[in-house]
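Undergrad: Sequence and predicted structure below; questions after.
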Amino acid sequence: MKIALVTVLGFALAAASQAQAQIPSASTSGVNAAARMQGGGPGGSSAASLEGRTVRGQGGVVLGHVERVILRADGSPVQVLVRPKGPRAGGPRSLAYSSLRVDGDGLSIPLNQAEFNAMPAIDVTGK
């Protein structure tokens, strides 16, 4: 089950990387536009309200915080970049928006710490 989940996340990451050139980044104006257009997300949250939220994995362990929301051309969220916690955490990890669930004031995803840490970091510096 865990291998299948990691494989699916890997395919989602690859698809996001290929489509990223076509998807506008979630700049301040883009996220605000998405919040006006979208009005909802996991559990009714707007795209703008996702930034800064804590993301927890299995067992309630804190994986990191939402750094950026990647939007489709229509303004709906497709990927969420999560900055891992800790001093040696590296770059953010890309998670499928549809895999997130509202968990109190934060979000949760069915990954454990090791699975999340094994995901490749995303280069957000721009090429």
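TA: Happy to help now that I have it.
Undergrad: CA atoms for contacts and neighbours, from now on please.
TA: Fine.
Undergrad: Show me what the lengthiest helix in the chain is packed against.
TA: Longest helix in the chain by number of residues, with DSSP state H as the criterion: helix 2-19. Packing contacts for helix 2-19, counted by 3 or more C-alpha pairs under 8 Å, 6 or more residues apart in numbering; DSSP states H and E, involve strand 93-96.
Undergrad: following the strand it packs on, which helix or strand comes up?
TA: strand 101-103 (DSSP states H and E).
Undergrad: same for that following strand, what does it pack against?
TA: Here strand 101-103 touches strand 106-108, going by 3+ C-alpha pairs under 8 Å, 6+ apart.
Undergrad: And here is the other one:
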Amino acid sequence: MKPSILIFAAALALSAPAAAQPPAAGAAAAQTYEGRTVRDAKGAVLGQIDKVVLGANGRPAQVLVRPVGRPTAGVRSLAVAGLTADGEGFSTPLTKAEFEAMPTVELDQN
């Protein structure tokens, strides 16, 4: 492999947002997300992270967010890579309307 390609790959890896993948794996990483608030880009609260879905590598891949407001609204799934850490929780580029229009996720209650 050419040195210029290696340098580009290293620079690309270093430019990835730090909040996208926490250093811990498994249950420790899940605790980083569970219970935290998710807001839209304007700061409106969308919901709270109910559950973390780990990827094949053992790191969080998806979070299930329980919307605020309507108690009967089902959870929505958001990719961890699309979240940005802020002071109190996470933000997403989705608007509140886009989040509410997403399909709900059925959770296995077993």
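TA: Looks like it came in fine. In this text the structure is predicted, and so the values were computed from the model without any measurement.
Undergrad: For the second structure, just list every one of the strands.
TA: 37-39, 45-54, 60-67, 76-79, 84-85, 89-91 (DSSP state E).
Undergrad: And the first one against the first structure, how far off on average?
TA: Average distance between strand 37-39 of the second structure and its aligned residues in the first structure, after superposition and using mean C-alpha distance after the TM-score superposition for the first structure, equals 0.2 Å.
Undergrad: for the fifth one, same thing?
TA: With the two structures superposed, strand 84-85 of the second structure lies on average 0.5 Å from its match in the first structure, counting by mean C-alpha distance after the TM-score superposition for the first structure.
Undergrad: The aligned partner of residue 97 of the first structure in the second structure - how many residues pack around it?
TA: In the second structure, the residue paired with residue 97 of the first structure is residue 80, using TM-score structural alignment. Look at residue 80 of the second structure: counted by other C-alpha atoms under 10 Å, it has 23 neighbours.
Undergrad: Verify the stated contact: residue 80 of the second structure with residue 59.
TA: No. In this structure residue 80 of the second structure lies outside contact range of residue 59 using C-alpha atoms under 8 Å: 9.6 Å.
Undergrad: Tell me the counterpart of residue 89 of the second structure in the first structure.
TA: So, by TM-score structural alignment, residue 89 of the second structure is matched to residue 106.
Undergrad: which residue is nearest the middle of the first structure?
TA: residue 80 (1.9 Å; C-alpha atoms, centre = their mean).
Undergrad: How about that residue: what's its closest non-neighbour residue?
TA: Among residues not flanking residue 80 of the first structure along the chain, residue 69 sits closest, at 4.6 Å (C-alpha to C-alpha, 6 or more residues apart in numbering).
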